[in-house]
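In: Any chance you can model this:
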Amino acid sequence: MNNFSLESVDGKIKNLDDYKGKTLVLYFYPKDSTKGCTIEAMEFSDLKDEFDKVGAVVVGISKDKIKSHKNFIEKDNLKVELLSDPDRKVAESFKVLKAGKMCGRDVIKTVRSTFIFNKDGKLVKEFRDVKPQGHASDVLIYLKENDL
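Out: I've put the predicted structure just below:
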């Protein structure tokens, strides 16, 4: 998997190497403050203590700008880190973009997907085209059942 450099809401540039030593739950979602994305982010946030117990950090990525991420975090009291991928190059490298239609127009959509990296930075699990509700729990169950 290619490394990346993306801006975080704290203004720092983050890449995969920054998370070595921890299990990384990297999830891609379509858009800040939309119904499904809010459900998913809030469920990951609600389970933050459980993810901490298994040594995992949860990071969300979307095309939204940092200002939008900050508003999303503040509005919904989110406890996950969000990174901005405005040109969608990272989403493209993870193959989570798909052509579709919206209001009769051709668009490129982000397919809701999660990637788990072990403490050495190796990709060990992919969840693709997931439903937002219950997904955070599914990821946590996987982490508890597998020593990463």
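
In: can we go C-alpha only for contacts and neighbour counts from here?
Out: Noted.

In: what are the ranges of the helices in this structure?
Out: With DSSP state H as the criterion, the chain has helices at 35-46, 48-53, 66-76, 89-93, 135-145.

In: helices or strands up against the second one?
Out: Applying 3 or more CA pairs under 8 Å, 6 or more residues apart in numbering; DSSP states H and E, one finds that helix 48-53 contacts strand 56-62.

In: so who does the residue nearest to E81 when sequence neighbours are not counted touch?
Out: Excluding its sequence neighbours, the residue lying closest to E81 (CA to CA, 6 or more residues apart in numbering) is V59, at 4.8 Å. Residues counted as contacts of V59 (CA atoms under 8 Å, 6 or more residues apart in numbering) are 24-27, 80-83.

In: Second input sequence below; structure requested for side-by-side comparison:
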Amino acid sequence: MTDNVRLHPGDPAPDFTLTTDTGDKLALTDLRGRRVVLYAYPAAMTPGCTTQACDFRDSLASLKAAGYEVVGISPDEPAALAKFRDRDALTFPLVSDPDRAVLTAYGAYGEKKLYGKTVTGVIRSTFVIDAEGRIVLAQYNVKATGHVAKLRRDLGLG
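Out: Presented below is the predicted three-dimensional model:
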């Protein structure tokens, strides 16, 4: 069994520059000065990931009002992310990490339990990064349903 990296509050958030659902590049450093919610999900357009993405979409105005940018990350190619964005009217960037290097750096890729079996894949995770690029909150193995409401409570947003 491999030991997955786990990030903790105060750790520097691993930097990245990845291709988005629009084909543009997005670097974490582009978001310096703003707080970021980076959430890792296994696959675009699957039921759980759709539920989670739509929850973020529906909470985006209040998250932005509280000073948070939302970015979703998965191993999907940009074309699949664009389809996901268009199908579900997603209004925040989705970034593509096809080699899973960034997901691995965040501890969001590795061994996990799926229906009682150990498999290797994306670990549904959420990271809150402060304006200086440090981890404020790292949540692993989060549930797709109800996670955004829990995250809002954890951030004191009600």
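
In: quick revisit: turn the helices of structure 1 into CSV, columns for distance to D120 of structure 1.
Out: Shown next, in CSV, are these (distance: least, CA to CA, whole Å):
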stretch, distance to D120 of structure 1
helix 35-46, 22
helix 48-53, 17
helix 66-76, 28
helix 89-93, 20
helix 135-145, 15
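
In: if you compare the ones you listed, which one is most tucked away?
Out: Among those, helix 35-46 has the highest mean neighbour count (mean count of other CA atoms under 10 Å), at a mean of 20.

In: quick one: the most centrally placed residue in structure 2 from T46 of structure 2, how far?
Out: In structure 2, the centroid-proximal residue (CA atoms, centre = their mean) is Y39; its distance is 1.3 Å. According to CA to CA, to the nearest Å, Y39 of structure 2 and T46 of structure 2 sit 15 Å apart.

In: next one: V128 of structure 2
Out: Taking CA to CA, one finds V128 of structure 2 at 24 Å from T46 of structure 2.

In: what's the answer for A131 of structure 2, then?
Out: From A131 of structure 2 to T46 of structure 2 the distance is 31 Å (CA to CA).

In: Please say which of those two ends up with more neighbours.
Out: A131 (17 against 11; other CA atoms under 10 Å).

In: Looking at the alignment, what corresponds to the more buried one in structure 1?
Out: Aligning on TM-score structural alignment places A131 of structure 2 opposite K119 in structure 1.
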